[in-house]
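Trainee: Model the following, please.
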Amino acid sequence: MEESKMQWSPPSRYGPIFRTSVAGRPIVISVDPEFNHYIVKQEGKLVELWYMDSFSSLFSMEGESRTTALGVIHKYVRSIILDHFGAEPLKEKLLPQIEVFVSKTLETWSTQSSVEVKHAASIMVFDFSTKSIMFSYDAEKSPMKLSEKLINAAGGFMSFPLNIPGFAYHKSLKDQKEALTMLRKIVKEKMNSPGKHEDMLDQAINNMNKEKFLSEDFLARWVFGISFATFEAISTALSLALKLIADSPAVLQELTAEHKAILKARKNRNSILTWEEYKSMTFTLQVINEVLRIANVSPGLLRKALKDIKFKGYTIPSGWTIMIANSALQLNSNTYKDPLAFNPWRWKVRNKQPY
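Mentor: Model (predicted):
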């Protein structure tokens, strides 16, 4: 086939790889597993991280391009994330802390006539992660509800970047400004009273002499970004999980039976959840896998072509955006049998492709 610059015939445009445009920007969307795997392996070579303008501008730093700034955040977060969110911290301290915090939150919810789950879950996840892991923020003692500011700011991330009163993006920038002012104050206070290495912000401040890009402004924006990524992803997954489980009595019944069996086996029914109990929740894990399969919180990964990319006789021009739509593969009948059905039992057979 003669090579061309993404000149697909009409039928091919709607196949596993096709071109379109978003807000006037050319973009290639792929649900092709082979191509997606290839692109992910080319990060830093043929492609780089890319985000929508409305999203990246909220996290840009002075003196750096938006793409560069986001790339720095992404790489730096990966380097320290396991120190605070990995298996060892979860096993040693986070598991009992999470149980206590969630139990307290559910008790509060039970006293209310109704709960908007997504919003309430966002606040719960934000308050826990920022207090226990990120930067020791105590929502109960704070004069301003930082969680509300970040949730409001998130409303403009997928909007057109029109900084005009009345538009979502304008309100996002306003809430972001107020949140960053508070975060800069927190960063400054920590820098002026250095202590032992406890949370993620402490670790970043301790690394400022080694990493030149770590500035006061960077740290405030970095905390803003990681806080958003944490509460938005987890609260979305929790909300969808509750909806799917509520609509499936059989799943709820088996899930309840598994947790009742754990409580029954305890010597002290009121003891804190142990690592061994957590690891024994086999059906719970199947439910989690199925929720993430059927309702992936991220529609796709965005990359920007740094050079012309040749694939199967076609060329994706340098500068074009590529969307790796892995979430679409999870709902493909060629990947899973009856893909739209909520069926945690498909994950029951270990070390084999779920059906």
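Trainee: From here on, just use CA atoms for contacts and neighbour counts.
Mentor: OK.
Trainee: Okay, residue 17 and residue 311: tell me how far apart.
Mentor: Distance, residue 17 to residue 311, using C-alpha to C-alpha, to the nearest Å: 11 Å.
Trainee: swap in residue 25?
Mentor: On the measure of C-alpha to C-alpha, residue 25 and residue 311 end up 21 Å apart.
Trainee: how long is stretch 30-48 end to end?
Mentor: Terminal residues of stretch 30-48 are spaced 16 Å apart (C-alpha to C-alpha).
Trainee: Which of residue 17 and residue 311 has more residues huddled nearby?
Mentor: residue 17 (19 against 12; other C-alpha atoms under 10 Å).
Trainee: Not including adjacent chain positions, what is the nearest residue to that one?
Mentor: Nearest residue to residue 17 in three dimensions, chain neighbours excluded: residue 30, at 4.3 Å (C-alpha to C-alpha, 6 or more residues apart in numbering).
Trainee: Sequence B follows; please return its structure for comparison with A:
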Amino acid sequence: MLRLMSSVAVIFCAGFTVLVDGSSWWSLAMNPLLIPEAYIIGGQPLCSQLTGLSTGQRKLCQLYQDHMQFIGAGAQTGISECQHQFGQRRWNCSTVDNSSVFGRVLHTGSRETAFTFAISAAGVVNAVSRACREGELSSCGCSRAARPKDLPRDWLWGGCGDNLNYGYRFSKEFVDAREREKTFAKGSVESARLLMNLHNNEAGRRIASDLAHVSCKCHGVSGSCSLKTCWLQIADFRRVGDALKEKYDSAAAMKLNSRGKLVQVHSKFNSPTSNDLVYIEPSPDYCIENKTSGSLGTQGRLCNKTSEGMDGCALMCCGRGYDQYKVQLVERCHCKFHWCCYVRCKRCSRTVDQFVCK
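Mentor: Next up, the predicted model:
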């Protein structure tokens, strides 16, 4: 059970910044201090060297220092999945530098920001849950989830499963700490953004939790599978990314009502659930570079001439047209397996057409 000591009180800070100079706990994904080989407790305190942590997150770091490399791993998983899901779109989830990660784009309460908060929170759930199972953390171990009611009676329950309960709760404490430390005037734009961030963090965690499944291993003579041992296992993160991408496509536009609550702009639609993504501002124009909004534009991006989708030159280049280039690719080919035990390949070159947005 996750117990946070009384020293981890909620700290309220005056003023509002979504990201201070772009700094965020997401920068842990690229922090060399959290590379396992470099992770050493002692000397200069680790938590004082990590940038991007809020006051509450720094206190959690001090109490759960061994968790930090998995927080970083979860952030990196979220960033990588975001870049996979949006790789062929105008906004491709590009990182800007080691301190800002996503740059000024996240200063806008858009649906892209909603997805980024959700996928990052989900990444922490998965990383911490798996670390518990593997015995990497001192405060948790294998899952103690209850036996599913529909599991056949003769199947054993209690294999060492991913500790999803702990991963969910630690993600909630750590990821939400930055938002919960802020205080704003009721009804302000800043308070709407705070509620939006907390909602999307929770949506990411719930999707990661809902997609966890029962995994089993057979026992018996000659693979007879006369007995099975089963446990709870987190889903492959690609499934989490796919599910959240669907939530992004159907994200609900929200606004603050007179009581300071987020309500749907279009009341004729069903209200979003805790598993849905929400946003409060329209997306920036990602077609052209805009340093104020953080848009990198699509000039110089590769596009697919034959595609009618978002990766197609018509949509990717926003009507500006594209240039065609001949590019020589060198790749491995004619690979053969040699006993024992290596593969030897030749190197082949071929000329291909590439299309780049003007």
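Trainee: And the TM-score between them?
Mentor: The TM-score (TM-score structural alignment, normalised by the length of structure 1) is 0.31; 166 aligned residues with a C-alpha RMSD of 5.7 Å.
Trainee: one step back: I figured the residue nearest to residue 17 of structure 1 was touching residue 18, is that so?
Mentor: Yes. Counting by C-alpha atoms under 8 Å, residue 30 of structure 1 touches residue 18, with 6.7 Å between them.
Trainee: out of the two, which sits in the busier spot?
Mentor: The neighbour count for residue 30 of structure 1 versus residue 18, taken as other C-alpha under 10 Å, is higher for residue 30 (22 against 19).
Trainee: where's the more buried one relative to residue 303 of structure 1, distance?
Mentor: Relative to residue 303 of structure 1, residue 30 of structure 1 is positioned 11 Å away (C-alpha to C-alpha).
Trainee: intersection of neighbour lists for these two?
Mentor: Both residue 30 of structure 1 and residue 303 are contacted by 322, 323, 324, under the criterion C-alpha atoms under 8 Å, 6 or more residues apart in numbering.
Trainee: Packing partners of whatever helix or strand residue 189 of structure 1 lives in?
Mentor: In the assignment (DSSP states H and E), residue 189 of structure 1 maps to helix 168-192. Packing contacts for helix 168-192 of structure 1, counted by 3 or more C-alpha pairs under 8 Å, 6 or more residues apart in numbering; DSSP states H and E, involve helix 146-154, helix 200-206, helix 216-246.
Trainee: Spell out, range by range, the helices that occur in structure 1.
Mentor: Here structure 1 has its helices, by DSSP state H, at 33-41, 53-56, 66-85, 87-89, 95-110, 117-129, 146-154, 168-192, 200-206, 216-246, 249-265, 275-279, 282-294, 326-329.
Trainee: Mind putting these into CSV with mean neighbour count and distance to residue 47 of structure 1?
Mentor: Output for the helices of structure 1, formatted as CSV (neighbours: other C-alpha atoms under 10 Å; distance: least, C-alpha to C-alpha, whole Å):
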stretch, mean neighbour count, distance to residue 47 of structure 1
helix 33-41, 14, 7
helix 53-56, 18, 17
helix 66-85, 16, 12
helix 87-89, 12, 31
helix 95-110, 14, 37
helix 117-129, 20, 32
helix 146-154, 21, 26
helix 168-192, 18, 28
helix 200-206, 20, 28
helix 216-246, 18, 22
helix 249-265, 13, 42
helix 275-279, 12, 38
helix 282-294, 18, 26
helix 326-329, 18, 17
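Trainee: who wins for proximity to residue 316 of structure 1 among these?
Mentor: Of all the helices of structure 1, the one in closest proximity to residue 316 of structure 1, counting by C-alpha to C-alpha, is helix 33-41 (11.6 Å).
Trainee: And for that closest one, what's in contact with it?
Mentor: 30, 46, 47, 311, 324, 326, 329.
Trainee: Tell me the one among these nearest to residue 102 of structure 1.
Mentor: Nearest to residue 102 of structure 1 among these: residue 326, at 31.0 Å, using C-alpha to C-alpha.
Trainee: gap between that closest one and residue 30 of structure 1?
Mentor: Counting by C-alpha to C-alpha - residue 326 of structure 1 and residue 30 of structure 1 are separated by 8 Å.
Trainee: What of residue 172 of structure 1?
Mentor: Distance, residue 172 of structure 1 to residue 30 of structure 1, using C-alpha to C-alpha: 30 Å.
Trainee: cool, and residue 40 of structure 1?
Mentor: Separation of residue 40 of structure 1 from residue 30 of structure 1 (C-alpha to C-alpha): 12 Å.
Trainee: my read is residue 60 of structure 2 is in a helix, agree?
Mentor: Yes. Under DSSP: H, G, I helix; E, B strand; the rest coil, residue 60 of structure 2 sits within a helix.
Trainee: How many residues are close by it?
Mentor: Residue 60 of structure 2 has 23 nearby residues by other C-alpha under 10 Å.
Trainee: my read: it touches residue 174, true?
Mentor: Yes. Counting by C-alpha under 8 Å, residue 174 is a contact partner of residue 60 of structure 2 at 7.0 Å.
Trainee: residue contacts, residue 288 of structure 1?
Mentor: Counted by C-alpha under 8 Å, 6+ apart, residue 288 of structure 1 has contacts residue 241.
Trainee: What's the end-to-end length of stretch 46-63 of structure 2?
Mentor: Stretch 46-63 of structure 2 has an end-to-end distance of 11 Å (C-alpha to C-alpha).
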